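Participant: After the sequence you'll find the predicted model.
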Amino acid sequence: MPTSIQKIFNSHKGHQSGFSLIEILVALLLGALVFLAVPSGDSAQKHRDLQTTIDDIDRSVRFASNEAVLRNTVVRLRFSLDKAPVEYTVEYGPAGNLALPDLPVKTSGLSLAEEKAEKERNAALDRNFTKVEEFEEIKREIHPDVTILGLATSAQKRLFTDNDASIYFYPTGEKDGAIVFFSTNEEFAFLEIEPFMAETNAGFQVLSSDSVAKLEDILQTRVEETYKQWIGR
C-alpha cells in the first residue's frame, strides 16, 4: 500500500496538527534511501557502453568461429592493444593447413637479436592472413569510455597488455580458450571464451570509489589476479 505523508485535521478538537520532528526525520531518511538505490544516469550509461563492447567482442568471437568452419582454414581475431581505442579485426589464413609457429611465452627481457627474430617471425605470420572485409562493415567502434586492458589465451600462457595479440579459430570448430579484460573508470569486467564450446562468460566488478590507490594500479591488480585464477583452472 503506498505510503504518503499528509496533514491530519482533527475536526473534533477544531485545530490542525502538524508533523512531529521524528516524522519529518523518518520521511527524509526514506527519501535519501530511495535516492541512493537508484544509480546515476552517468553510471548506468557507462555500464551499458561496457556491456555493448563486451557483446560486440562476443559476436566477433562467434563470427570468427563460423568463418573458420565456412572457409575451412585458420581464422584469428586480432587485437591491436597499443592503439587508442583498441582496434580488432577478423583475418583468415590460406587454404589448407597452416602450421602456427611456437610463439614465445615471454617477450620481455629479450636481447636485440631475439627481438629482431621475434619481429621477423610475427611479420612472416601476418603475411599469411587477410582481413575479412564483411567483418569490417559490421563491427562497431569501441566507446571512448571503455578500455580493453588486455587478453590471454590458452595457446600462449601469458598476459598480453600491449602490441598485437590474437585468438585463433580452427576449421574443426575448436578455438583458443581466452579471456579478455575491459574497464571503465567505475567498473572492471572480463569475457571468458571456452575452447571447445560455443559458450562465453562475462563478469563485472564495481571499482571501489574510496580507494587511495590510482585507478590504473587498481585495474592492473584486478587483471593480474583474474588472469591467475583463470590460468590456474
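Facilitator: Nice, I can see it.

Participant: alpha carbons only for contacts and neighbour counts from here, please
Facilitator: Will do.

Participant: what's the closest non-adjacent residue to the residue nearest the centre of the chain?
Facilitator: In the chain, the residue lying closest to the centroid (CA atoms, centre = their mean) is F182, at 3.2 Å. With sequence-adjacent residues excluded and distances taken as CA to CA, 6 or more residues apart in numbering, F182 is closest to I148, at 4.5 Å.

Participant: about what we covered before: continuing past the helix or strand harbouring the residue nearest to the centre of the chain, what's the next helix or strand?
Facilitator: Secondary structure assignment for F182, by DSSP states H and E: strand 178-183. Toward the C-terminus, strand 178-183 is succeeded by strand 187-193 as the next helix or strand (DSSP H and E).

Participant: Second structure follows, compare the two:
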Amino acid sequence: MRISLSKRSKHPRQNDGFSLIEVLVALFLLSMIFGLVSMDNNNFRREMNKVVNNLESAIRFAVDEAALKNSIVRIHFYLDRSPQEYRVEVGPDSSFLLPSDISPPPHNSSLAAHDEFKQKQEILNKQFNPVREFQEQAHQLPDDIQIVAVGNGSDDTMINDIQTSIYIYPTGEKDAAIIILGSEEELISLSIDPFTMNLERKYLPLSTEGTTQSLPEIQLDQATSIFTQWLQEGV
C-alpha cells in the first residue's frame, strides 16, 4: 500500500486539474493578448488624432491667410492618390468669382460630362498655388488612415474618390464642410462651421460584424450616413 500511495503521489493522475503555475501562465498569455489588442487600438486613435490635428491647423492657417492676403484660399484634397494628400493653396484676390458649376457630375453621367468636369477643374486648379509659409509640398496621410469622404454643405455633395476643395474667403467665411476619416477601428468626422472657427470632432466605432463588405465599402457606407445626418441637422 505504501508503494502504491507513494507512486501516486509522485505521478498524479492527469485529471487532478491544472497546477498553479499552469493557471498563472495562461493568465499571463491572456493579459499579453488583450494588452496587444488595446495597444493597437490606442495606436490607431493616436494616429487618427494626429491627422485631424494637422487638418485643424491647416484650416485655421487658411482662414488667417485668406484675410492677410485678401485672397481666396482653399484646402485641396487629392482623394484619388495613394497615399492621399492635401495642401493649402492661395488663389486670386477677393474680386475673383468661383465658377458656379464646380461640383462633379453624378457617377452615372456620360463620359463626356466627366471629361468636361475634369477640364474645368484643371482650368480652376491653375488659379491656385501652394502656400509656401504652410507647406509647399502636399501633406500625405499615413497608409492606415484614409479620408473616406469630404462633404460640402454648399451643394450637398460628398466626394470620396476624386480631387475636391474647401474654400475660404477673405471675409472669414468658408464652405460649410465635413471631413470624414477612417481607420480599421473607427471613423472621425470633423465639421467646419462656415461663419465661426468652431471645428467639431466626433468619434464613431466602425461596425464590421455580420457583413461581407470590404473595409472601404463599410467605411463609405457609414460615412454616407454621417454626411446625411450632418445635412439634416442643418449646416
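Facilitator: That came through, no problem. The model shown is predicted, which means the values in this text are computed figures rather than measured ones.

Participant: what's near enough to touch the residue nearest to the centre of structure 1?
Facilitator: L50, I54, V146, T147, I148, L149, G150, F188, A189, F190 (CA atoms under 8 Å, 6 or more residues apart in numbering).

Participant: one more time with 10 Å
Facilitator: 50-51, 53-54, 146-151, 188-191, 204, 219, 223 (CA atoms under 10 Å, 6 or more residues apart in numbering).

Participant: Same check on I188 of structure 2?
Facilitator: 45, 48-49, 52, 147-148, 179-182, 201-206, 223, 226.

Participant: if we go to 6 Å?
Facilitator: Contact analysis of I188 of structure 2 by CA atoms under 6 Å, 6 or more residues apart in numbering lists I180, L181, K202, Y203.

Participant: Which one (most neighbours) among the residues you listed?
Facilitator: I180 (28 neighbours; other CA atoms under 10 Å).

Participant: Spit out the contact partners of the residue nearest to it when sequence neighbours are not counted.
Facilitator: Sequence neighbours aside, S189 is the residue nearest to I180 of structure 2 in space, at 4.4 Å (criterion: CA to CA, 6+ apart). Residues counted as contacts of S189 of structure 2 (CA under 6 Å, 6+ apart) are I179, I180, R201, K202.

Participant: swap in L141 of structure 2?
Facilitator: Q84.

Participant: Could you measure from it over to I179 of structure 2?
Facilitator: For L141 of structure 2, the distance to I179 of structure 2 equals 14 Å [CA to CA, to the nearest Å].

Participant: likewise E209 of structure 2?
Facilitator: 25 Å.

Participant: In structure 2, where's the longest helix?
Facilitator: helix 20-69 (DSSP state H).

Participant: what angle separates it from strand 177-182?
Facilitator: Angle, helix 20-69 of structure 2 to strand 177-182, by axes from the mean of the first three to the mean of the last three CA atoms, to 10 degrees: 160 degrees.

Participant: average distance between the helix or strand following helix 20-69 of structure 2 and structure 1?
Facilitator: Per DSSP H and E, helix 20-69 of structure 2 leads on to strand 71-78 as the next helix or strand towards the C-terminus. Compared with structure 1 after fitting, strand 71-78 of structure 2 deviates on average by 0.4 Å (mean CA distance after the TM-score superposition for structure 1).

Participant: which part of structure 1 lines up with strand 71-78 of structure 2?
Facilitator: Matched against structure 1 by TM-score structural alignment, strand 71-78 of structure 2 falls on residues 73-80.

Participant: Would you mark the buried spots in that stretch?
Facilitator: T73, V74, V75, R76, L77, R78, F79, S80 (16 or more other CA atoms under 10 Å).

Participant: In space, what's closest to the second one - neighbours in sequence excluded?
Facilitator: This means V74 of structure 1. In space, V74 of structure 1 is closest to Y170, 4.8 Å off (CA to CA, 6+ apart).

Participant: Now check that neighbour against structure 2: what is it aligned to?
Facilitator: Aligned partner of Y170 of structure 1 by TM-score structural alignment: Y169.

Participant: any idea how far I75 of structure 2 is from that match?
Facilitator: For Y169 of structure 2, the distance to I75 of structure 2 - CA to CA - is 12 Å.

Participant: cool, S94 of structure 2 as well?
Facilitator: Taking CA to CA, one finds S94 of structure 2 at 17 Å from I75 of structure 2.

Participant: Could you do Q146 of structure 2 as well?
Facilitator: From Q146 of structure 2 to I75 of structure 2 the distance is 16 Å (CA to CA).

Participant: cool, and A138 of structure 2?
Facilitator: 10 Å.

Participant: Now for those two: what residues contact both?
Facilitator: R87.

Participant: that older thread, filter the contacts of F182 of structure 1 to the buried ones?
Facilitator: Neighbour counting by 16+ other CA under 10 Å classes 50-51, 53-54, 146-151, 188-191, 219, 223 among the contacts of F182 of structure 1 as buried.
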